[in-house]
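Enquirer: Dropping the sequence and predicted coords here.
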Amino acid sequence: MAHQQITLRQLMTVAAGIVLAGAVPAAAAQSWAPEKAVEVVVSSAPGGSNDRIARTLQRIIQEQKLVPVPVSVLNKPGGNQTISRVYINQNPGDAHFMDIGNPTLIANTIAGRQQYTDFTPIALLVNEFTAFSVRADSPYTNAKELVAQLKKDPDSIAIGVSNRGGTNHLAMSLLAKAGGVDPRRLKIVVFKTNAEGLTAVLGGHIHVVASAVGTAVGQMRDGKTRIISVSAPQRMGGDLAEVPTLREQGYDVSLSNWRALVGPKGLSAAQVGYWEDVLTRVVATDAWKAILARYFWDGNFLRSREFGRYMESEYAQIKTIMTELGLAK
């Protein structure tokens, strides 16, 4: 029995040694941290939701000292948000370059401009909704009045969006379709940011802008614009408590936008894991929660794997919408 016990102990010791020996290189392979300045690239100009998300991340990461290197924000607007993504994919496998992802990444895939699968999903951060804003002295006080004019003469209403095929454009197109208007006849004007579209509304250059709620609220608070509806599934709170949803006005339309972090193609599991952990700490801060409340963003944090599945479902949904609207290639 003694000989048998010694043999078992020896076997267990050898087995444990094998396991530990195998674990050392595995642990080493899992280790990654940035060694140079990190760039968070934004596909639109300063002032919009994409830019605001990027600069909020930058501020919290640096204030909380969550990474050992500087983090900068680089705006590269243009090309219906393809330019910034071409830029980060010039650095494949390099997790020092990231982009603020949104549904336009999916829409550009469907339109044949870019493939969302050419990028590495890191994490989903927030969801937001579309606000439909007109100038405070506009004759349109609700969505029904706007749709009635669109039915009468689509060319008489200039509509601002920040990109073609993005959530705000799709929400406007779905509203038109629900009201019996051919979305392809809409007079769409594309701006670099939602903020630029709102400025155009104030200047009388366009009649309505479909933008992110968080960007639109400030002008409404100042009494310069009127938000005639939102694309949320139910009425929102705070400053938007008196704004009816599209559904409340008789249009079965509800669509959400999202903001995320994506990296260039070819990132390793260790690189993705590093940024997942950093972002997990970011979204737990009081500063992040305050920003969510201020801009009416819904926190919806998903790690890389879940975010990847989320984008797959988004692709199917958006492709169906864009096909129905005649916007798919």
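Expert: Great, that's in hand.

Enquirer: okay, CA-based contacts and neighbour counts for the rest of this
Expert: Fine.

Enquirer: What is the burial count for the closest residue to Thr56 other than its chain neighbours?
Expert: Once flanking residues are discounted, Thr56 sits nearest to Trp288: 7.6 Å by CA to CA, 6 or more residues apart in numbering. If you count neighbours by other CA atoms under 10 Å, Trp288 ends up with 19.

Enquirer: Please identify the helix or strand for Trp288.
Expert: Using DSSP states H and E, Trp288 sits in helix 286-294.

Enquirer: so which strand or helix has the nearest residue to Ser256 once chain neighbours are set aside?
Expert: Closest residue in space to Ser256, ignoring its immediate chain neighbours: Phe129 at 4.8 Å, by CA to CA, 6+ apart. Secondary structure assignment for Phe129, by DSSP H and E: strand 119-135.

Enquirer: Kindly calculate the angle that that strand makes with helix 286-294.
Expert: When axes from the mean of the first three to the mean of the last three CA atoms, to 10 degrees is applied, the directions of strand 119-135 and helix 286-294 differ by 40 degrees.

Enquirer: also this one, for the comparison:
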Amino acid sequence: MRRDTFLKSLAALAATGALPTAWAQAGANLKMLIPANPGGGWDTTGRALGKAMLDAKQAATVTYDNKGGAAGALGLAPFLASAKGDPNQLMVMGAVMLGGLITSKSPLNLMQATPLARLTTEYNVFVLPANSPFKTMAEVIAQLKKDPGSVKWGGGSRGATEHIAAAMIAREAGVDPAKINYVAFRGGGEATAAILGGNVTIGGSGMSEFAEYIKTGKMKPVAVTSGQRLASDKNIPTLKELGINVEIGNWRGVFGAPGITPAQRKGLIDALVATTQSASWKEALAKNDWMPAVLTGDDFTKFVDSEFASLRAIMAKSGMIS
């Protein structure tokens, strides 16, 4: 085939969408770092993203590496150290990682990695174990006011959005946020087990992690951190409806390895955007009650920087950091 004919063929394929992205051709074997234990929001997001990338033909294979702990810092450290310059490695991350890095005063610099895209946002649902003596959030708050330490709040790592929300709730209730008894778990699976076992008073996480237990009556939802009731379950009141002026969301995104080239970054972003337009990804959004919140490239970088500043301000005001 003559070179000009070959180039015209490539152009025709690209126009029809039959040609995979440059990244998909060069980096078909994708490695996805999930800096959390199995069963939580990051794990669900990473595996749903990997499946969607395969279905959308943006990758030939996807392998997953779970490294949980310290709000993602235990996974972030080796990613920064060993993935440098590798366009085939991605890391799932989100607001929880930012909060964890702030509360732990970690020396790790997230921005050494390459910001690619924000994908979703969701709100936290607070639930009670089925056998809880409490029936409503109002009853939990009344107990919090009486004896802050007696209320065990279960959730993800320190600095997770449910931890920040608990501190904000305490502040709104007139309780010193430093006195809340927050029990941090390494992953959503551990937190869920603690709630089901009645080992915490109240637990918080995304609706995607609690939905099946709420449906079967093993957990009782008492509040959501959104501004409006969730479309998937309009029976759960918002904190604001309960007179608690707290609203906070939990977003998740993807970073690439440190030191990749601008062209490699663009290829990865193009692959992610194509994936978010696939039927497979849209099914994952509906199934997990995630809201699409795609933001890419430099806009995503600016967003992460502003989120660091915003979370520090919220956490300082709530007494979580000095």
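Expert: Nice, I can see it. What you see is a predicted model; the values in this text were computed from it and never measured.

Enquirer: Do you know the score for how well these two fit?
Expert: Scored against TM-score structural alignment, normalised by the length of the second structure, the superposed chains reach a TM-score of 0.88; 298 aligned residues with a CA RMSD of 1.7 Å.

Enquirer: I'd assumed Ala232 was in contact with the residue nearest to Ser256 of the first structure.
Expert: Yes - contact criterion CA atoms under 8 Å: Phe129 of the first structure and Ala232 qualify, at 5.7 Å.

Enquirer: So for those two, which residues contact both of them?
Expert: Common contacts of Phe129 of the first structure and Ala232 (CA atoms under 8 Å, 6 or more residues apart in numbering): 255-256.

Enquirer: Those two - which one has more neighbours?
Expert: Each of Phe129 of the first structure and Ala232 has its neighbours counted (other CA under 10 Å); Phe129 has more, 25 against 20.

Enquirer: Please give me every residue in contact with that one.
Expert: 212-213, 230-232, 255-257.

Enquirer: Restricted to helices, list those residues.
Expert: Counting by DSSP state H, those place Val213 in helices.

Enquirer: related to what we said a few turns ago, distance-wise, check the residue nearest to Thr56 of the first structure relative to Ser211 of the first structure.
Expert: Distance of Trp288 of the first structure to Ser211 of the first structure, given as CA to CA, to the nearest Å: 22 Å.

Enquirer: Also Asn80 of the first structure?
Expert: According to CA to CA, Asn80 of the first structure stands 15 Å off from Ser211 of the first structure.

Enquirer: tell me the centre residue of the second structure?
Expert: Nearest to the mean C-alpha position of the second structure, counting by CA atoms, centre = their mean, stands Arg252 at 3.7 Å.

Enquirer: ok, the closest residue to Leu186 of the first structure other than its chain neighbours - contacts?
Expert: Leaving aside its sequence neighbours, Leu186 of the first structure sits nearest to Pro154 (CA to CA, 6+ apart; 5.7 Å). Pro154 of the first structure sits next to 181, 185-187 when contact means CA under 8 Å, 6+ apart.

Enquirer: Return the residue of the second structure aligned against the residue nearest to Ser256 of the first structure.
Expert: In the second structure, the residue matched to Phe129 of the first structure (TM-score structural alignment) is Tyr123.

Enquirer: that older thread, more neighbours, Asn80 and Ser211 of the first structure?
Expert: Using other CA under 10 Å as the criterion, Asn80 of the first structure and Ser211 rank with Ser211 on top: 29 against 22.

Enquirer: isn't the residue nearest to Thr56 of the first structure right next to Thr280, touching?
Expert: No - using CA under 8 Å, Trp288 of the first structure is not in contact with Thr280; the gap is 11.0 Å.

Enquirer: Return the distance of the equivalent of the residue nearest to Thr56 of the first structure over in the second structure relative to Thr275 of the second structure.
Expert: Mapped onto the second structure by TM-score structural alignment, Trp288 of the first structure lines up with Trp281. From Trp281 of the second structure across to Thr275 of the second structure, the span is 7 Å (CA to CA).

Enquirer: And for Lys287 of the second structure?
Expert: 16 Å.

Enquirer: Which one's more surrounded, the two?
Expert: Legend: neighbour count by other CA under 10 Å for Lys287 of the second structure and Thr275, higher for Thr275 (24 against 12).

Enquirer: these two touch, right, the more buried one and Ala52?
Expert: Yes - Thr275 of the second structure is in contact with Ala52 according to CA under 8 Å; the separation is 6.1 Å.

Enquirer: which residues are common contacts for those two?
Expert: By CA under 8 Å, 6+ apart, the residues touching both Thr275 of the second structure and Ala52 are Trp281.

Enquirer: I'd guessed Arg171 of the second structure sits against Ser318; true?
Expert: Yes - between Arg171 of the second structure and Ser318 there is a contact under CA under 8 Å: 6.3 Å.

Enquirer: And the helix or strand just after the strand holding Phe129 of the first structure against the second structure, how far off on average?
Expert: Sequence-wise, the next helix or strand downstream of strand 119-135 of the first structure (DSSP H and E) is helix 143-152. With mean CA distance after the TM-score superposition for the first structure, helix 143-152 of the first structure departs from the second structure by a mean of 1.0 Å once superposed.

Enquirer: which bit of the second structure covers the helix or strand just after helix 143-152 of the first structure?
Expert: Where DSSP H and E defines the elements, the next helix or strand beyond helix 143-152 of the first structure is strand 158-161. The alignment of strand 158-161 of the first structure onto the second structure (TM-score structural alignment) covers residues 152-155.

Enquirer: Quick check: the matching stretch compared with the first structure, mean distance?
Expert: Stretch 152-155 of the second structure differs from its equivalent in the first structure by a mean of 1.2 Å after superposition (mean CA distance after the TM-score superposition for the first structure).

Enquirer: got a list of contacts for that stretch?
Expert: By CA under 8 Å, 6+ apart, stretch 152-155 of the second structure touches 162-163, 166, 180-185, 188, 191, 194-195, 200-205.

Enquirer: could you redo the last one with a cut-off of 6 Å?
Expert: The contact list for stretch 152-155 of the second structure (CA atoms under 6 Å, 6 or more residues apart in numbering) reads 181-184, 191, 200-204.

Enquirer: List buried residues within those residues.
Expert: 181-184, 191, 200-204 (16 or more other CA atoms under 10 Å).

Enquirer: Widest-spaced pair of the residues you listed?
Expert: Farthest pair in these (CA to CA) is Asn181 and Ala191. Separation: 14.6 Å.
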